[in-house]
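**Q** my questions concern the predicted model and sequence given below.
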Amino acid sequence: MTNDLIEYAVCADPDARQGVSHAWCMTCGMRSQEAEDRAVVKHWCLGHAGETGHKRFRAVVTTFLMVVPAPGRVTPARPVDMREAPSTLSAGGGRGLKP
């Protein structure tokens, strides 16, 4: 049964932007623009606080990941659709996907 599992690793997607962040006001719900430079988001928070008196913000930093075969494993012949391939536990204790 474990022969049909592909062991994988999760890593940063080299083709995607990294560290994209934004913040929103916990009082009124206004949201900053997304930016790779966190200072831009902090500046928006300071400006919003100065204009409104609102002082509580939620900040989110998004990173983009991709799943790749673990070292020594081959890539499946077709991409694995995460909606069609539920995650299962392999015999070795690692997690795998059915191709």
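**A** Nice, thanks for sending it over.
**Q** CA atoms for contacts and neighbours, from now on please.
**A** OK.
**Q** tell me how many other residues surround the nearest residue to Arg95 once chain neighbours are set aside.
**A** Excluding the flanking residues, the one nearest Arg95 by Cα to Cα, 6 or more residues apart in numbering is Leu89, at 4.7 Å. The burial count assigned to Leu89 is 13, neighbours taken as other Cα atoms under 10 Å.
**Q** what does Val41 give?
**A** Val41 has 23 neighbouring residues, counting by other Cα under 10 Å.
**Q** against that first model, consider the following:
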Amino acid sequence: MTAAEFALTLGTAVIRLRANTARQVDRWYSKMTDEKILGIEGGGTKTAWALVANGVIVESGKLPPSNLRLTPLDQITKIFRVLPREVNRIGVFLA
């Protein structure tokens, strides 16, 4: 096999791989867009949250701090109780 033939074969394989990956991402994203996803980021000054549906932020807000080292657990529980509950997935990051 010549270098040109090898490059052509490799290039075709990469293009196929990219196309397959793009289709997989499209399928994954279409499943995700039907879900409501709640994202929470808590720190020492505030707790920020956003609710995403169909790839768009539909609600968001800020609450008191929820730092794991500085905020008592009962206070973190109170903060989390006011967040939206009708969700399919939750992502949480607390400092």
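**A** On my side now, so go ahead. The shown structure was predicted, so the numbers you read here are calculated from the model rather than taken from an experiment.
**Q** what's the TM-score here?
**A** Scored by TM-score structural alignment, normalised by the length of structure 2, the superposition of the two chains gives a TM-score of 0.27; 41 aligned residues with a Cα RMSD of 3.2 Å.
**Q** related to what we said a few turns ago, confirm for me that the residue nearest to Arg95 of structure 1 is in contact with Ile6.
**A** No: using Cα atoms under 8 Å, Leu89 of structure 1 is not in contact with Ile6, being 10.6 Å away.
**Q** need the longest helix for structure 2.
**A** If you go by DSSP state H, structure 2 has its longest helix at helix 3-33.
**Q** between Leu89 and Ile6 of structure 1, which contacts overlap?
**A** With contacts defined as Cα atoms under 8 Å, 6 or more residues apart in numbering, the residues shared by Leu89 of structure 1 and Ile6 are Gly96.
**Q** element containing Val52 of structure 2?
**A** Per DSSP states H and E: Val52 of structure 2 is located in strand 47-53.
**Q** can you tell me which helices and strands that strand packs against?
**A** Where contact means 3 or more Cα pairs under 8 Å, 6 or more residues apart in numbering; DSSP states H and E, strand 47-53 of structure 2 is packed against strand 36-42, strand 56-63.
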